[in-house]
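Undergrad: have a look at this prediction, sequence included:
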Amino acid sequence: MRQIWIQTKTRHQLYLDQINGQTADVLFQRITDFQTGDILYGTVKQVDHRLKACFIDVGQGDIAYLPYRNMVDEKVSHGDWLLVQVERLATPSKYITVTTKLQIKDDALVYSPFETSIHVSHKLTNEERDYLIDLLSPYVDEGLIVRTKANHQDQTTLINGLERLKIEYKQINEMPVKKGLVYRQSHPFMTALQQTDLSEVDRIIVDEPNMKEKILSVLPHVSDRLNLDRHYLHHRPYGYESLADELTRRQISLPSGASLTIDQTEALTAVDVDFGSYRIHQQTEPDYMVINREAVTQLAKILKERNVFGAIIVDLLNMQSNKEQQEIINTLKHQNIQQSASIHIVGFTKLGMLELTRKREVTNSYQFFGVDQRTLAPTENYYLQQLEEELCWFNEDRSIDVIHLEVDSSYSSMMKPFLKMLHETHEFHFPLYISTKKGLQSPYQLYKIGNVHWLLSRYEDKGLSIDKVF
């Protein structure tokens, strides 16, 4: 049985595709995160002629880096409003990189209003390219990139698609001037659904009406398999802690008993392949090649699931020849296509390490779950997201009268504003009281309370403070 679970009610959003209880695909995003291709409004915070760049305040406390080479007009001043598009996401040590040379795209076309020429995919023949240029030239004075998929669309579909892109760009320019997100091409979960063979999917389960409506507007044929579950958190086949552990765990066991160890550093991701508890098998080829093939097969899936990006170095078990190295590269290429993992294979270094790179398009699993990439220790965000999940879980249970939140004193200063923000978002049906305590084993503890008068009198008798948050 194949089911797709889509959680969008919480600030941290998840998409889980399961086949017979096993994870086939997982996607995640935080509602506040920007994505590659997002169009934002921001104000010029600083112009640095030495760096030949501007720094743009795009809201939410985020600063974007805008190099002169990415600007349509370099004549900007402090305080100017700009429409910018995310070109590269932030890293722990670098700002978001943006451009003012906006592009609006669909599967077949990329409309570039600040360019003046038409470019066609080199995967098409010269005859196909000439045909598409002749067809579209009368309808555009600006720039246009024609993708390979355009060759599979009829004339009317292509021309209508171009007109839609031009209208979208016009609407973006008419949006109210306000810092932050102005336009997003599509929700990544919607894109994933559209790219999935839904004829093989038995159920799609969502946790809020808005997502159900979005899916039906684009994929009306799945209405009989699309379910809105108002007790989603009670029924979903995963828990926050277990999924966080699965997608951030340092050591991964392979089916043969061998293992992968993944370590994140500031500069790169290091992957070590080890025999582990692998048992020697009677076979015609060396055991290290069996393990290496299995390792890179699993690695492609892991890199995609965790969205590991940047430089990746893989220390495979020693191979004896270039032929064996090429065989491993071919195995990884095949898995890259199968998994849609977007890996660029650089090749083997002189020390025999396999070097890969992967472009960052969304946040990785460590950042998403709030786990420190180097120590794998939970951060403040880990506990805040976990708290939101637990409160939403309680909110699905209408029999709950009162919730008491006991917070470690080191977390108390930021907890009330966070809780009030959650209440504005979720409109919890229960009142919540908060108290602080030193030396809790975890940052917080939640209690279901049947009698609020008992709770208040208990704290009053002990001379302790307790406050009602909402």
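TA: Thanks, I have the structure now. Numbers count the residues shown, from 1 in each chain.
Undergrad: when you work out contacts or count neighbours from here on, use the C-alpha atoms and nothing else.
TA: OK.
Undergrad: hey, where'd the helices end up in the protein?
TA: 126-136, 155-173, 188-194, 209-218, 232-235, 240-248, 287-306, 322-339, 365-369, 380-395, 412-426, 452-461 (DSSP state H).
Undergrad: which among those helices is found nearest to K438?
TA: Closest approach to K438 among the helices of the chain (Cα to Cα): helix 412-426, 10.4 Å.
Undergrad: okay, angle between that closest one and helix 380-395 too, please.
TA: On the basis of axes from the mean of the first three to the mean of the last three Cα atoms, to 10 degrees, helix 412-426 is oriented at 50 degrees to helix 380-395.
Undergrad: included below, for side-by-side comparison, is a second structure:
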Amino acid sequence: MIMPFDTIPLPKDVLHPPETVLVNITPQETRVALLEENEICELHIERNSGHGLVGNIYLGVVRRVLPGMQSAFVDIGLERAAFLHIVDILEQKQKPDETQRIEHMLFEGQTLLVQVIKDPINSKGARLSTQISLAGRFLVHLPQDEHIGISQRIENEEERNSLRERLNALLPENACHGYIIRTSAETATDAELQADIHYLTRVWDNICQRAKTCQPETLLYQDLPLSLRVLRDMFNHNTVQILVDSKRNHEKMSEFAQQYVQNAAEKIHLFKGERPLFETYGIEGEINRALQPRVNLNFGSYLIIEATEAMTTIDVNTGGFVGSRNFDETIFKTNLEACHAIARELRLRNLGGMILIDFIDMTLPEHREAVLNEFAKALSLDRTRVTLNGFTSLGLVELTRKRTRESLSQVLCEPCPVCQGRGRLKTAQTVCYEIQREIVRESRRFDVKQFRIIASPQVIDLFLDEESQSLALLIDFIGKPIMLETDGHYSPEQYDIVII
């Protein structure tokens, strides 16, 4: 039986549904949608004006070492300095049991080879690591390490040992570099593994040469564009087809596939529909729905998703769903449906960090356990690392999802300039009372002839109607006239008090 606060293991043997990948390319941006059984589950967007930084390698300069936080700020040529914590320094990673001090490893002005492991998010700079890793189709190259690791998704011990032996046989005798064998290597031939080794070795040699000649704060290596990363990172044996709506990029992807992902080449097709690709598959509407807090489920039930910088909360509601049997069964059925909807929304919206889910209260322990098991099954399809915990003492389900890039909302939206991202505005009455309090304060500080209030139409209308009596009392109290002026360009919370 699952106990509260236990970490729930995600099943490894879940049958993955067939996948279709849609690649929409314009001069301004590339968008990739992943469909599972014709339902969008992931959306990746890369704009030409701002490529994602994860995987980029820079020659950085240490600007500030913070012993108290065991971290440092490193300049890599971006608007904000990037952040490097001691746990992401190679020497500490190689000796995790030894306590080391960052001030003994780094000094201000030091040049450093660093890699971005997390994009800048909101006001936070990029996060860095000094352990370099280069991703290939079947292998991840660790040029500063000698360890050969295996993807955790490959569980069969016999298969793991076989892959390790095959890779060791392909490496040169004097090789001192490490590798991680990716899940896709299970079906790779020796020739494909060898090609990956040669490619990654060439990339690392080029980075080392550039590091010797380039100035600090220089970008030494940039990851593949999104259209090619699709083939390297997303293509697998469940992929049925990859549709591309750009002839030029279709040729590029086909050429890349022929060289590095040969079994994907025959599944890449040029989309020639009369309507745009994303419109044909209903993706545009799904994107707009993914920016709304409400997600409708079947039979009238729904989710409310509220994402903040601190955490994301998800509330499950029955809505108008009354079921056909009894109340417990209605709640149970709604929660089971919500499991799959929540797992999909986390992927589609790319929500990360701490996530709290308020399922509808269930009185039967077997229902609670079944919901957790179903939720773990739904989350196992996620490519991003997820840790699921049991019900807390308050009846909430807690999970964490690794955050490596901005959420869909952060990519497509910006904080409202009127409410500053709060999502709510002060009422006109609240603004009226703020203005009156400020006028009282100013009348005591300055000897003025009169005051002029410039505000939005809603506020001025309120002064002239419901709050006209309080305005008259204020004029009598301060003994000075108050003039009103409307400005249609003012937001509901914006106002100015002019002293004359």
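TA: In hand now; what should we look at? No experiment lies behind these values; they were computed from the predicted model shown.
Undergrad: just name the most buried of the helices of the first structure.
TA: helix 365-369 (a mean of 23; mean count of other Cα atoms under 10 Å).
Undergrad: stretch 333-348 of the second structure corresponds to what range in the first structure?
TA: Counting by TM-score structural alignment, stretch 333-348 of the second structure pairs with residues 290-305 of the first structure.
Undergrad: list the contacts of that stretch.
TA: Here stretch 290-305 of the first structure makes contact (Cα atoms under 8 Å, 6 or more residues apart in numbering) with 25-27, 247, 254, 256, 258-260, 273, 275, 309, 316-317, 328, 331-332, 335-336, 339-343, 365.
Undergrad: against the second structure, what's the mean shift for it, could you check?
TA: For stretch 290-305 of the first structure, the mean deviation from the second structure after alignment is 0.5 Å (mean Cα distance after the TM-score superposition for the first structure).
Undergrad: what lines up with V452 of the first structure in the second structure?
TA: In the second structure, V452 of the first structure lands on no residue (TM-score structural alignment).
Undergrad: please apply the same query to Q29 of the first structure.
TA: Checking TM-score structural alignment: Q29 of the first structure goes with E46.
Undergrad: right, and its match touches T26 too?
TA: No - the criterion here is Cα atoms under 8 Å, and E46 of the second structure misses it with T26 at 10.6 Å.
Undergrad: compare these two and say which is more crowded by neighbours.
TA: E46 (18 against 11; other Cα atoms under 10 Å).
Undergrad: which ones are touching the more buried one?
TA: 29-31, 52, 226 are the contacts of E46 of the second structure under Cα under 8 Å, 6+ apart.
Undergrad: show me which of these are buried.
TA: Buried subset of those (neighbour count, 16 or more other Cα atoms under 10 Å): 30-31, 52, 226.
Undergrad: in TSV: those, plus distance to L394 of the second structure.
TA: Formatted as TSV, those follow (distance: Cα to Cα, whole Å):
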residue	distance to L394 of the second structure
T30	43
R31	40
G52	38
L226	42
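Undergrad: quick check: the farthest pair among those?
TA: Once Cα to Cα is applied, those give R31 and G52 as the farthest pair, at 12.9 Å.
Undergrad: just give the closest residue to R306 of the first structure, not the sequence neighbours.
TA: S365 (4.8 Å; Cα to Cα, 6 or more residues apart in numbering).
Undergrad: give me the distance between whichever residue in the second structure pairs up with the one you found and G352 of the second structure.
TA: In the second structure, the residue paired with S365 of the first structure is L408, using TM-score structural alignment. L408 of the second structure sits 11 Å away from G352 of the second structure, going by Cα to Cα, to the nearest Å.
Undergrad: also I304 of the second structure?
TA: For I304 of the second structure, the distance to G352 of the second structure - Cα to Cα - is 16 Å.
Undergrad: looking at those two, which is more packed in?
TA: Taking other Cα under 10 Å, I304 of the second structure and G352 do not tie; G352 has more neighbours (24 against 17).
Undergrad: surely the more buried one is in contact with Q410?
TA: No - the pair G352 of the second structure and Q410 does not pass the contact test of Cα under 8 Å, sitting 11.9 Å apart.
Undergrad: which residues do the two both contact?
TA: By Cα under 8 Å, 6+ apart, no residue touches both G352 of the second structure and Q410.
Undergrad: how many other residues sit next to the closest residue to E159 of the second structure other than its chain neighbours?
TA: Closest residue to E159 of the second structure apart from its sequence neighbours, by Cα to Cα, 6+ apart: E186 at 7.9 Å. Using other Cα under 10 Å, E186 of the second structure has 14 other residues around it.
Undergrad: report the separation between E186 of the second structure and E146 of the second structure.
TA: Distance from E186 of the second structure to E146 of the second structure, by Cα to Cα: 21 Å.
Undergrad: what of T189 of the second structure?
TA: From T189 of the second structure to E146 of the second structure the distance is 23 Å (Cα to Cα).
Undergrad: the second structure: which residue goes with S112 of the first structure?
TA: In the second structure, S112 of the first structure lands on L142 (TM-score structural alignment).
Undergrad: wait, its match touches Y179, no?
TA: Yes - between L142 of the second structure and Y179 there is a contact at 5.3 Å, judged by Cα under 8 Å.
Undergrad: who has more neighbours, the two?
TA: Using other Cα under 10 Å, the more surrounded residue of L142 of the second structure and Y179 is Y179, with 24 against 21.
Undergrad: residue in the first structure paired with that one?
TA: Per TM-score structural alignment, Y179 of the second structure is aligned with L144.
Undergrad: who touches its match in this structure?
TA: Residues near L144 of the first structure by Cα under 8 Å, 6+ apart: 109-112, 115-119.
Undergrad: now do the contacts for V26 of the first structure.
TA: 14-17, 305.
Undergrad: would you mind measuring from the nearest residue to it once chain neighbours are set aside to L387 of the first structure?
TA: Ranked by Cα to Cα, 6+ apart and with sequence neighbours excluded, the top spatial neighbour of V26 of the first structure is L16, at 4.6 Å. Counting by Cα to Cα, the gap from L16 of the first structure to L387 of the first structure is 21 Å.
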